[in-house]
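Peer 1: with the sequence up front, the predicted model follows.
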Amino acid sequence: MSKHLFTVTSLNTYVKSLLSNEPTLQNITLKGEVSNLRKYSNGQYYFTLKDDKSRIQAVMFSNAIYSLTFNLEDGQEIIVTGDVSLYAQAGTYQIIVTSAMQSGLGNKLLELEKLKKKLYGEGLFDEQRKKPLPQFPQVIALITGANSAAEKDLIENLTRRNPLIKILVFNALVQGEKAPEDLIRALNQSKTFKPDLLIIGRGGGSIEDLWAFNDEQLVREIAAYPYPVIAAIGHEIDFTLVDYVADARVSTPTGAAELAVIDKVEIQQHLMNREDSIRRSLTLLLQSHIEKLGNYAKRPALINPLLTYEKYEERLINLRSNLSNFYPRYLNEIEQNITVYGDKLPNLLNERLRNYSELLDKLNLGLRSLGPNKVLKRGYAYIQNEHGEVLTSVDQVNISDIVQIRLHDGKIIVSVKGKE
């Protein structure tokens, strides 16, 4: 017999703790068919998940039920995520479901994730490629469902915020298999009107309702759209690939209108503030000029201009008098200098010429004493070959060469008999 005696409650509590503390059994993904579904008024679902051989009890609480994107019914094949636990009172183990999706949708979500990674790798979701929204758009294009609540909200809020905005509406299917093609048609049609801004949107719905906005071709068309795009699809928790590729994303059509257009009240307030600022600046400028004019008015020239005129007239008369006295004296001094220097100038020139003549004679005498004839007269001579070249070395002649010996009064022609 076991040494430890359990009660039923303690055993169930112990087993529950084992299951709850086993990481492998937490946050698991489980696929099965829904059966025996019971929906209680307290916001809890109880049902059985089964396959062809086994079954397990399941429970969903209100927070998990709120996140469902489809209506849970018996017979549906679903994929759930949750934690394995034990309901201690009944001694039955179960899975506490935290999220659920339809089985077929699970495969679609896997494909969507692959597409998302592919487009992300191509840079379609990069912030650097996104276009800035215009501050004051004049023409806004809307792509949304015909006569939808989203269309009504967008038009009402855009018009309320700025009634001068021109709104172009391009209706298209926003869910179903043909929706992507119709949305692309509306995109191409809107481009021809060259809007300042495009808003593409619809109201909330299940993930299946919003699936058209995950279409690859639609995403690429929006990426290539030449004007800024705001995506307003679903609610805050809904994200599609169009949300990632758009230049801006908001959770509701109303939010799109608020992002796209500045409220006229804000513009009016801004203009009033600018008017007050300009008025204050002009007042200060006017006061400054008035003060300057007051200072100018205190100047003597403006207080009594005749007195100022007489003062400057007197100065002008004095200047004229000084000039009339100065120039005769100045001219007289110049004439006296010309007379004095005119008498001395011939003597100065003659003396200067005599000095230069004596210097020239001395230089000429020196040059003559250094001339070649003077040297030859002292008994010197120089020798030339038959070509008239002066010889300075015995190596320049050979035996029997004819050379000329130049003296101061002539030359002697000789033949070389030998060299030493």
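Peer 2: Sure thing, it's come through. Residues are numbered from 1 along each chain as shown.
Peer 1: contacts and neighbour counts: CA atoms only from here.
Peer 2: OK.
Peer 1: what ranges do the strands span in this structure?
Peer 2: 28-39, 45-50, 55-60, 77-87, 92-102, 139-144, 166-171, 197-202, 229-233, 248-250, 382-385, 402-407, 410-415 (DSSP state E).
Peer 1: also this one, for the comparison:
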Amino acid sequence: MIDEAVSVSDLTNAIRALLTEGIGDVVVEGEISNYKHHTSGHRYFTLKDSEAQIACVMWRTRSVSFVPEDGMRVVIFGRLTVYPPQGRYQIDCALMRPAGIGDLHQAFEALKRRLDAKGLFAWERKRPLPRMPVVIGVITSPTGAAVQDIMSTIAGRFPAARVIFRPALVQGDGAAEDIALAIDQMNLTDAEVIIAGRGGGSLEDLWAFNTEPVAEAIYRSRLPVISAVGHETDVTIADLVADVRAATPTAAAVLATPVTIDDLLMSIDEARLSMIDTMTERVDDLMEMVTDFLDGTAAQRLMERIHLRAQRIDELTVRYERSVRHRLAMLTQRVDHAVTLCRSLHPLAPLRRGFAVVERNGHVVMTDEMLQPGETVTIRRHADVSMALIQATTPLTENIDGEDQGTTLA
């Protein structure tokens, strides 16, 4: 039996000495979670596996060759020690190197690829948000800060809106199934848009929004869905499937109420002023018309307008007739030119200029064909056709091309 009590500090220091001297330097592999790079330069995080976790600290004097982040699997080299203010053992890290992506992060990327291949992230299927919804569905934890941020923002921007709140589990066992069920149930109400989300957290805390049941529920929702998961740097599968992603729950409430009560009141005032101006202008116009008819000036101006229109019609008629005549003259000229060209290209056109065509047995005798004495040929001129008997053929000394030819006597 121990007769003398010791202080908490003494006991903690004794434990630290046992750990430091008994275990000392360690090399541990695990997955980073809750990583924080403090403004002081020190790094704080949790190293975990499927069954346990341990706190870690890495002082700013120790460099890292990469950027650590949640979900990354790393190997750390350090010394086991105790943090007395919290009575917690931790690893004082001297060196850290990547060992691959953590199991959760790998699962996230695998699901992301599979859902993308199924078309759940396609931009063409995303629906626009209603401009002024009067019923807004909200799905989140009833105890977190997110629900308060959403409710207060909607009430401040558009108090006429009615909120249908469906409390849901947002992390832990059964959270994914409860969120998916809540989305399906909200589609049975008269809500016009759904906000589904939660506050920020680690990858594990947000994991319910990285599951296929939630993604499928958002995809099949008939109502547009605004995802409001975590902070601006947190991106989940639900964000990728949702019609609109909000950086924070407060931003989601702003997106759901694009028209505020101030905007509505301003529009009413503008419409009222516009109606007054329109009615005043109309009354002034009618008063002016009545006055003009009473003194006869209106009828006179009407006749002047009629005469001006008639004159304008006459001018357009003359211009139209001139244009038509010019067009017809151009077309006639083109037709005459085409006829003349066709006539000049006709095979018998040279007969009009005194030439003749010699035919034998119904075929034209070509230049390179010689006629034989005793043959009967047909001589076709412009005005007549004659039959001739070839008596003799005498070659010419030279034709117009400079080639020797023969002379035919008929």
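Peer 2: It's in. If you're wondering where the values come from, they're calculated on a predicted model, not measured in any experiment.
Peer 1: hang on, the earlier thing: return the most buried member of the strands of the first structure.
Peer 2: strand 229-233 (a mean of 28; mean count of other C-alpha atoms under 10 Å).
Peer 1: that one packs against which elements?
Peer 2: strand 197-202, helix 241-245, strand 248-250, helix 253-260 (3 or more C-alpha pairs under 8 Å, 6 or more residues apart in numbering; DSSP states H and E).
Peer 1: can you lay out the strands of the first structure as TSV showing distance to L282 of the first structure?
Peer 2: TSV is the format used below for the strands of the first structure (distance: least, C-alpha to C-alpha, whole Å):
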stretch	distance to L282 of the first structure
strand 28-39	72
strand 45-50	72
strand 55-60	70
strand 77-87	69
strand 92-102	66
strand 139-144	36
strand 166-171	36
strand 197-202	38
strand 229-233	42
strand 248-250	41
strand 382-385	107
strand 402-407	109
strand 410-415	112
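Peer 1: just so I know, which of the helices and strands packed on strand 229-233 of the first structure lies nearest V34 of the first structure?
Peer 2: Nearest to V34 of the first structure, of all those, is helix 241-245, at 30.6 Å by C-alpha to C-alpha.
Peer 1: residue range in the second structure corresponding to the closest one, please.
Peer 2: With TM-score structural alignment applied, helix 241-245 of the first structure matches the range 237-241 in the second structure.
Peer 1: so for the matching stretch, what gets flagged as buried?
Peer 2: Within stretch 237-241 of the second structure, the residues scored as buried using 16 or more other C-alpha atoms under 10 Å are 237-241.
Peer 1: follow-up on the earlier one: compare the helices and strands packed on strand 229-233 of the first structure and give me the one nearest E33 of the first structure.
Peer 2: helix 241-245 (30.1 Å).
Peer 1: what's the separation between L210 of the first structure and P180 of the first structure?
Peer 2: Plainly put, L210 of the first structure is 11 Å away from P180 of the first structure if you go by C-alpha to C-alpha, to the nearest Å.
Peer 1: do the same with I165 of the first structure
Peer 2: 28 Å.
Peer 1: those two - which one has more neighbours?
Peer 2: Applying other C-alpha atoms under 10 Å to I165 of the first structure and P180 shows that P180 carries more neighbours, namely 23 against 16.
Peer 1: what sits closest to that one if chain neighbours are left out?
Peer 2: A212 (5.4 Å; C-alpha to C-alpha, 6 or more residues apart in numbering).
Peer 1: can you find the partner of that neighbour in the second structure?
Peer 2: Checking TM-score structural alignment: A212 of the first structure goes with A208.
Peer 1: how about E177 of the first structure?
Peer 2: By TM-score structural alignment, E177 of the first structure lines up with D173.
Peer 1: could you count how many residues lie near its match?
Peer 2: Using other C-alpha under 10 Å as the criterion, D173 of the second structure is surrounded by 10 other residues.
Peer 1: repeat that for R354 of the first structure.
Peer 2: 11.
Peer 1: same question, R16 of the second structure
Peer 2: Here the count is done by other C-alpha under 10 Å, and R16 of the second structure has 20 residues near it.
Peer 1: and for A215 of the second structure?
Peer 2: 25.
Peer 1: and for L187 of the first structure?
Peer 2: L187 of the first structure: 22 neighbours (other C-alpha under 10 Å).
Peer 1: give the aligned equivalent of it in the second structure.
Peer 2: Checking TM-score structural alignment: L187 of the first structure goes with I183.
Peer 1: so A301 of the first structure touches T308, yeah?
Peer 2: Yes. A301 of the first structure is within contact range of T308, at 5.6 Å (criterion: C-alpha atoms under 8 Å).
Peer 1: what touches both of L210 and P180 of the first structure?
Peer 2: Common neighbours of L210 of the first structure and P180, counting by C-alpha atoms under 8 Å, 6 or more residues apart in numbering, are V174.
Peer 1: residues in contact with L169 of the second structure?
Peer 2: So L169 of the second structure contacts 140-141, 175-176, 178-179 (C-alpha under 8 Å, 6+ apart).
Peer 1: ok, the match of E177 of the first structure to W207 of the second structure distance?
Peer 2: 10 Å.
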